[in-house]
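Chemist: Only the shape, not the letters, is given here:
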């Protein structure tokens, strides 16, 4: 069952090229938009490119409507469990690892390129999505789930029109984001009082780590960005997550290294340079200390 979900992790261009039949009963894939009505729509290309636990960077964002079962994932360093009657929105550029999928998992998915919405009058929530700054996981009431399902049904129907009705599709996507924003605001008003200052600072810290860890590995940098002293930031992060600031920074760096080792043909010294290590030897020791493998062993899947 695990291999059925790889479409969540790939660029539309990749899927389009690998699919001998881009469109069938369960999927629609074009250069700019992809829809899956069931995990059955991912079967054809799954064995060629998916690996459990392997990080992938999403070229396009994803909107998932979970119907049954669960998926355990790590998105931008944080582990989540996606379960039935949830809506998940994750931006382009998200680094995602699928850790576990239940045998009864069932879902629908929408993906589209930023270029599809180019020139569109974007509202704030859609803009955040396109700029790589959005991860939303919403529990849906029965009425809300039905409403989102109606959007998916209408999009599925419209994308099959000939010629492709680009403006109608763009309008429906924008309307879908307006609806998701309304549900998000409802949820935030309900749990706003429960969120502590520590949690808010921790979330802002992780955003910074995901953005800057390749270049900045000094606690002072993150403390200054958050207007805190290094000592207070260290204490806060440890209390909130049970891990140190450098644990999170190192994990982000290793995650990027894994992506480059598995998804590029760059030499180890080139990767070391891209990740701002002084030399390849230093990078190899660093990677082995944190993963238990050399970069070469990891690249070969040993």
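Modeler: The structure has been received and is ready for your questions. For clarity, every value in this text was computed on a predicted model and none was experimentally measured.

Chemist: alpha carbons only for contacts and neighbour counts from here, please
Modeler: Will do.

Chemist: What segments of this protein are strands?
Modeler: 27-29, 33-36, 56-57, 62-68, 70-75, 78-83, 86-90, 95-101, 106-112, 135-139 (DSSP state E).

Chemist: quick one, which of those is nearest to residue 10?
Modeler: Among those, the nearest to residue 10 by Cα to Cα is strand 56-57 (7.6 Å).

Chemist: can you list contacts of the closest one?
Modeler: Under the contact criterion Cα atoms under 8 Å, 6 or more residues apart in numbering, strand 56-57 has outside partners 9, 10, 92, 93, 94, 95, 96, 97, 259.

Chemist: same thing but 6 Å
Modeler: The contact list for strand 56-57, computed with Cα atoms under 6 Å, 6 or more residues apart in numbering, reads 93, 94, 95, 96.

Chemist: take the one below as the second:
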């Protein structure tokens, strides 16, 4: 997590850059080949992005786990996942769809909880060229009608094709055998829940006990789960998230050290400065000057 800018950036339907913004379809975007990422920055997606890699190579961390992006791979970026691009080749070519959770709910019978759990556990999946070809055909057809915004039944046609696209994907994941057992899947679910709570409460709560109580777990058990899944302790996750916010406030705001310490619920600036120096090697004032 030693990124250029350690703020967690949100990728949303409203801030995603696209070439065509005239469509009347709500909660659905079809990005062009570009993907708005900066190497080693942290992102969280508010929605679901599905990418088909056609050319080029990349590498990305999804919830601290590294995944290679290569041709003939399908990539899912799911809500609540912390994403860190590690390598992103200039020649990478993706076919992508970006839609909201509400939009996906219309296709709920296709993606049951078992399939969604598989996707979370295997967000990057290599598939055969034949299936890639089928998915690419569906994508091209969606793009064709997405840009034809004068068609009276544009939305219905797109949703029909998208249903076929998602059904093909659901079938792929349905047949995938997950090596992890049920206990491991449950741990992944708890890990994702911890990350969500951390994003919401880290400005006010820095104890493992607080998050464990919210999740109806003991602090010891929660700590073990987070360490097992991510290789990073729950305490370190909390400290990193607080540091991300602290650095961002020092770099992008005019708040004083006192105001930032209050924003992050430290008892006084001295406690905040000691915490910051322990985790960064510089005092907040030195970091701001640097």
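Modeler: Yes, it's here. The shown structure was predicted, so the numbers you read here are calculated from the model rather than taken from an experiment.

Chemist: that older thread, which of the contacts of strand 56-57 of the first structure ranks first by neighbour count?
Modeler: residue 94 (25 neighbours; other Cα atoms under 10 Å).

Chemist: So that one versus residue 123 of the first structure, what's the distance?
Modeler: Distance of residue 94 of the first structure to residue 123 of the first structure, computed by Cα to Cα, to the nearest Å: 21 Å.

Chemist: which one in the first structure is aligned with residue 193 of the second structure?
Modeler: Matched by TM-score structural alignment, residue 193 of the second structure corresponds to residue 208 in the first structure.

Chemist: Quick check: chain neighbours aside, which residue is closest to that match?
Modeler: Nearest non-adjacent residue to residue 208 of the first structure, counting by Cα to Cα, 6 or more residues apart in numbering: residue 222, 7.2 Å away.

Chemist: do the same with residue 75 of the first structure
Modeler: residue 96 (4.6 Å).

Chemist: With distance to residue 240 of the first structure added, can I get the strands of the first structure in a markdown table?
Modeler: Formatted as a markdown table, the strands of the first structure follow (distance: least, Cα to Cα, whole Å):
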| stretch | distance to residue 240 of the first structure |
| --- | --- |
| strand 27-29 | 41 |
| strand 33-36 | 37 |
| strand 56-57 | 27 |
| strand 62-68 | 28 |
| strand 70-75 | 18 |
| strand 78-83 | 13 |
| strand 86-90 | 23 |
| strand 95-101 | 22 |
| strand 106-112 | 32 |
| strand 135-139 | 20 |
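
Chemist: Quick check: which of those is nearest to residue 162 of the first structure?
Modeler: Judging the strands of the first structure by Cα to Cα, what sits closest to residue 162 of the first structure is strand 27-29, at 13.5 Å.

Chemist: Tell me which residues are up against the closest one.
Modeler: 22, 23, 34, 35, 36, 41.

Chemist: Look up the closest residue to the counterpart of the second one in the second structure, ignoring the ones flanking it.
Modeler: Here residue 23 of the first structure is matched to residue 20 in the second structure, going by TM-score structural alignment. Once flanking residues are discounted, residue 20 of the second structure sits nearest to residue 147: 7.6 Å by Cα to Cα, 6+ apart.

Chemist: Return the residue of the first structure aligned against that neighbour.
Modeler: The alignment partner of residue 147 of the second structure in the first structure, by TM-score structural alignment, is residue 160.

Chemist: again with residue 87 of the second structure
Modeler: If you follow residue 87 of the second structure across to the first structure using TM-score structural alignment, you land on residue 100.

Chemist: got it, and residue 76 of the second structure?
Modeler: In the first structure, residue 76 of the second structure lands on residue 89 (TM-score structural alignment).

Chemist: any idea how far residue 279 of the second structure is from the spatially most central residue of the second structure?
Modeler: The geometric centre of the second structure, computed from its C-alpha atoms, lies nearest to residue 81 (Cα atoms, centre = their mean), at 3.4 Å. Separation of residue 81 of the second structure from residue 279 of the second structure (Cα to Cα): 24 Å.

Chemist: now do residue 207 of the second structure
Modeler: 16 Å.

Chemist: Residue 211 of the second structure now?
Modeler: From residue 211 of the second structure to residue 279 of the second structure the distance is 21 Å (Cα to Cα).

Chemist: quick one: which of those two has more around it?
Modeler: Ranked by neighbour count (other Cα under 10 Å), residue 211 of the second structure and residue 279 place residue 211 first, with 24 against 14.

Chemist: quick one: contacts for the equivalent of residue 67 of the second structure over in the first structure?
Modeler: Under the alignment (TM-score structural alignment), residue 67 of the second structure pairs with residue 80 of the first structure. Residues in contact with residue 80 of the first structure (Cα under 6 Å, 6+ apart) are 72, 73.

Chemist: redo that, cut-off 8 Å
Modeler: Contacts of residue 80 of the first structure (Cα under 8 Å, 6+ apart): 72, 73, 74.

Chemist: burial count for the nearest residue to the second one once chain neighbours are set aside?
Modeler: In space, not counting the residues next to it along the chain, residue 73 of the first structure is nearest to residue 98; the distance is 4.5 Å by Cα to Cα, 6+ apart. Residues lying near residue 98 of the first structure (other Cα under 10 Å) number 25.

Chemist: circling back to that earlier point, from memory the match of residue 87 of the second structure sits against residue 72, does it?
Modeler: Yes: Residue 100 of the first structure lies in contact with residue 72 (Cα atoms under 8 Å); the separation is 5.0 Å.

Chemist: List the contacts of the residue nearest to residue 208 of the first structure.
Modeler: Here residue 222 of the first structure is in contact with 205, 208, 209, 230 (Cα under 8 Å, 6+ apart).

Chemist: how close does it sit to residue 200 of the first structure?
Modeler: With Cα to Cα as the criterion, residue 222 of the first structure and residue 200 of the first structure are 14 Å apart.

Chemist: still on that earlier bit, ok, how many other residues are close to the match of residue 76 of the second structure?
Modeler: Neighbour count of residue 89 of the first structure, defined by other Cα under 10 Å: 19.
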